[in-house]
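Undergrad: Here is a sequence with its predicted model. Questions after.
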Amino acid sequence: MSQGTKEPRSWMIDTRPLSVRTFRRTWVGNGAAYFGFQFTAVAVPVQMFAVTGSTTWVGLLGVAGLVPLLIFGLWGGAAADVVDRRKLLLTGSVVTWVTTLALLVQAMLGVRSGHLLLLLTAVQSAGFAVSSPARQAIVPRIVPESLVPAANTLNYTASTAGGVLGPLAAGVIIGIWSTGTGVIVAYALDALLFTVTFWATWRLPGIPPSTPSGATERPSAGLRGIVIGLRFLVTQPVLLLSFAVDLVAMVFAMPRALFPAVAQEQFGGGSAVGWLYSAIAIGAMAGGLTSGWIGRVKRQGLALIAAVVAWGVAIALSGLAHSLWLMVLMLAVAGAADLVSAVYRQTIMQTFAPDHLRGRLQGVFTVVVAGGPRLGDLRAGATADLTSVTTSWVGGGLVAAGLAVVLGLTSPALIRYRPEQGPSDDR
């Protein structure tokens, strides 16, 4: 693989990791799964709003997914350091697929229960939390370390491509049919596309846990194993700060719980909801396709802070827009910034942590990355009900940008971080 690792100077996306067959297969499977999941990601809040008429209930979907995410994300991360990561991926994928089928059945039966939607969202979150740490932790095991930023960029770009096409297609489906029929079709397409992920995961080679040299204890997937990972994390300010800025960005500046209400009340419903849910992903995909420069940046911590500030400002500006297309444009700018932020956060975590702890830290990372937007859903929905949609949307973006600047200035370890500063990996 050495001939494929020469660093390109182009601004276009770095595709060298696709020359690795195992990575290429997982990349295709993950992209198909994320595309399919976007149908469910749109259908569930749309169905919830149709059933309850409340943005707070839509925001509660985030809370429903948060608790199992906290529990199973940490456990899944610890398990990824103890068991074969391929087997763990298969287990989590089965849970996710069965939950999608349950969502399809309840929609076909015409069940109008917000509580059932919350329950199924929680179970689906548990499946995601079990598999996600292993899915990300395998990347440095199947590509050379020098290609980890490029591999992460490809993964995020594929997922955002699905994030563009999936919500747009879901919006068209919901716009053509009634809400009830539209969500049925959306759930069915998600269940069908998820089979591609099963194929890609099944074809993975075994990825057993690694053991650091000199280790005398058997690693644990229980509380002791989780504590070991957390103990390492709290001694590493670079990792702590990278997690903190992401929480700030997602909790305060994620407006997606407001999309169903804005689409209905400001733009007359129909396909507008699909455009809103796709907008951030459109920008992220554009950012990914022009991301050849990302791997050449050495001050990754500073770039991460700058990207989060840009995200918050763009979100605030989008909330002031009265035109659908201007709102989509500003959300797309935010999405491009989020792509840059996501790649650097993931790369810092993967290259900073030794492999025998990578699963546990990836579990914490999963809790932060997936839990932050869920808390953001609750914050956005509840704030909008108490004040207004505009106040919740714009104010959250400005707060996120300001807090990111404060964190960067008061805790300079992240701003000063360069990749070669990571601790050594005893493998």
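TA: All right, it came through fine. Numbering: from 1, shown residues only.

Undergrad: hey, let's count contacts and neighbours off CA atoms from now on
TA: Fine.

Undergrad: what are the ranges of the helices in the stretch 201-350 of the chain?
TA: For the stretch 201-350 of the chain, the helices defined by DSSP state H, counting those that start in this stretch cover 223-234, 237-253, 259-265, 272-289, 300-319, 324-352.

Undergrad: Quick one: neighbours of the closest residue to residue 124 other than its chain neighbours, just the number.
TA: Distances taken as C-alpha to C-alpha, 6 or more residues apart in numbering place residue 96 nearest to residue 124, at 5.1 Å, with adjacent residues excluded. Residue 96 has 24 neighbours, counted by other C-alpha atoms under 10 Å.

Undergrad: here comes the other one, which I'd like you to weigh against the first:
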Amino acid sequence: MVDLAPLKHSPAFARLWIGGTVSGIGAQMTVVAVGLQIYEITDSTFAVGLVGGFALVPMIVAGLWGGMLADVFDRRRLAVASSLVAWASTFALVLLAVWDAAAHAHGGHAPVWPFYVVTTVNAVAATISSTTRGSVVARILPPHLVSRATALNGIAFGAALTLGPAAAGILASSAGLAWTFAVDAVLFTAGFLGVWSLPALPRLGEQAQAGWGMLREGAAFLGRSPNIRMSFIVDVIAMTFGRPYVLFPALGATVVGGGSLTVGALTAAGAVGTILVSLFSGPVAHVHRHGVAIARAITVFGCFAVVFGVVVLVMGLVDHDAAPGWAGIYWPAMVLLGVAMAGLGAADEVSSIFRQTMIIQASPDEMRGRLQGIFVVVVTGGPRIGDMYAGVLATAVGLWCPPLLGGLVIVVLIAVVTRVRRASTGVSFRDYDDRHPVA
């Protein structure tokens, strides 16, 4: 079973973890609700994918700049400030949803561009906040508890992905999208209190000036850190080609039925795999070849993406009725796609545990903010590239194509890139051993 030692050892980590778990549930509700809101306005999967497209460049800038700020200023203060901005943007989504509901009552819809603007602001603030919180872990926990802490973070993420989308599906279909966003705003209070209760976390060692010099220093460190660099590359591959989430509104309307209920259920199914891996993560402390573990986990991830694509392809050929609500769900498709999503979530969580541990253990504290910034850019920006990829390919070819083709690409690329050996040492990513962490 999961090791709870990090929660017992550090009250600060416990408060941060509990608050992040609760607020994460609300955040995932908003992710689902935004997709439903934009699909309701536009009837376009491509328009849903544009949520990630518009936010991508600002998020990259926010991750890199926010990571640099976390290496210069007090990390607690930075986390508090960015959390306040994210909170305000969630309240803005409530107002926009009310506006659209009022317009819909008169036979129209609110314009879609304000949703793109507000979700981009929210993504930027959340990126800076997440970057800062990630760089805090090694300051409030000893090194031997880091891998167990990342496993606990998987439980928090899994709980958020399980409960958030399911709650969003139910609330959206019963109370409406405005209430879904409002519940997120309330739950965010717990996350803010967890950040607020952190101790002061100023920069260790000599003072540094924020600016391009700090960014260049971080880039130079990453340039001479092939293992950390490869951990980012393999995750970009997985997130770009293996995420089918942007397809869910269309699947709920056509292939599977159920509408928003299907969107919530499939998203939650992915989280079931995540949380099960985290709950039974006790053995992670005894796994030392993290490079091998990451490569194998992402390969399995690609295989489940293929399964998802095959199921959608076959179901598209089956004659069945799909309609909103529980009665309109085509259950054979729902079950099979749910199993595939659980497999995707489980494989991604195994990879995430070892990637995060590698980044923390193999880097010095004065560099962790910038590396966490890159990490957050990858784990949040990669899925947005994936949303664009899936949206374009689904529109051009079919809903089955993005996961089926993408899964095959993942399996091939991971087999190739993780076996590339460094010319100077003859050592590959698969040789990484956490008992002798080398960046």
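TA: Sure thing, it's come through. Model, not experiment: these values are computed from the prediction.

Undergrad: Tell me how they score on TM after superposing.
TA: With the length set by TM-score structural alignment, normalised by the length of the first structure, the two chains reach a TM-score of 0.92; 404 aligned residues with a C-alpha RMSD of 1.3 Å.

Undergrad: picking up where we left off before, could you list every residue that touches the counterpart of the residue nearest to residue 124 of the first structure in the second structure?
TA: Using TM-score structural alignment, the partner of residue 96 of the first structure in the second structure is residue 86. Shown in contact with residue 86 of the second structure (C-alpha atoms under 8 Å, 6 or more residues apart in numbering): 121-123, 125-126.

Undergrad: Identify the nearest residue to residue 58 of the first structure in space, disregarding sequence-adjacent positions?
TA: Per C-alpha to C-alpha, 6+ apart, closest to residue 58 of the first structure is residue 45, 5.6 Å.

Undergrad: Next: residue 219 of the first structure.
TA: Excluding the flanking residues, the one nearest residue 219 of the first structure by C-alpha to C-alpha, 6+ apart is residue 82, at 6.0 Å.

Undergrad: quick one: secondary structure of that neighbour?
TA: The three-state label for residue 82 of the first structure, taken from DSSP: H, G, I helix; E, B strand; the rest coil, comes out as coil.

Undergrad: neighbours of it, just the number please.
TA: Each residue near residue 82 of the first structure was counted by other C-alpha under 10 Å, and the total is 23.

Undergrad: That one against residue 225, yeah?
TA: No: using C-alpha atoms under 8 Å, residue 82 of the first structure is not in contact with residue 225, being 9.1 Å away.

Undergrad: all strands of the stretch 101-250 of the second structure, in order?
TA: Shown for the stretch 101-250 of the second structure, no strands are assigned by DSSP state E, counting those that start in this stretch.

Undergrad: Check the spacing between the residue mapped onto residue 389 of the second structure from the first structure and residue 368 of the first structure real quick.
TA: Aligning on TM-score structural alignment places residue 389 of the second structure opposite residue 379 in the first structure. Residue 379 of the first structure is 16 Å from residue 368 of the first structure, where distance means C-alpha to C-alpha, to the nearest Å.

Undergrad: Nearest to residue 87 of the first structure, out of the helices of the stretch 201-350 of the first structure?
TA: helix 223-234 (18.8 Å; C-alpha to C-alpha).

Undergrad: Tell me the counterpart residues of the closest one in the second structure, please.
TA: Alignment of helix 223-234 of the first structure against the second structure: residues 212-223, by TM-score structural alignment.

Undergrad: mean distance, that stretch to its aligned residues in the first structure?
TA: With mean C-alpha distance after the TM-score superposition for the first structure, stretch 212-223 of the second structure departs from the first structure by a mean of 0.7 Å once superposed.

Undergrad: centre of the chain versus that stretch, how much separation?
TA: Remark: stretch 212-223 of the second structure is offset 25 Å from the chain centroid, using C-alpha atoms, centre = their mean, to the nearest Å.

Undergrad: and what of stretch 26-34 of the first structure?
TA: Stretch 26-34 of the first structure sits 14 Å away from the centroid of its parent chain (C-alpha atoms, centre = their mean).

Undergrad: Which part of the second structure matches it?
TA: Counting by TM-score structural alignment, stretch 26-34 of the first structure sits on residues 16-24 of the second structure.

Undergrad: Stretch 333-348 of the first structure too?
TA: Residue span in the second structure matched to stretch 333-348 of the first structure, by TM-score structural alignment: 343-358.

Undergrad: how big is the offset of that stretch relative to the first structure?
TA: Mean for stretch 343-358 of the second structure is 0.7 Å (mean C-alpha distance after the TM-score superposition for the first structure).
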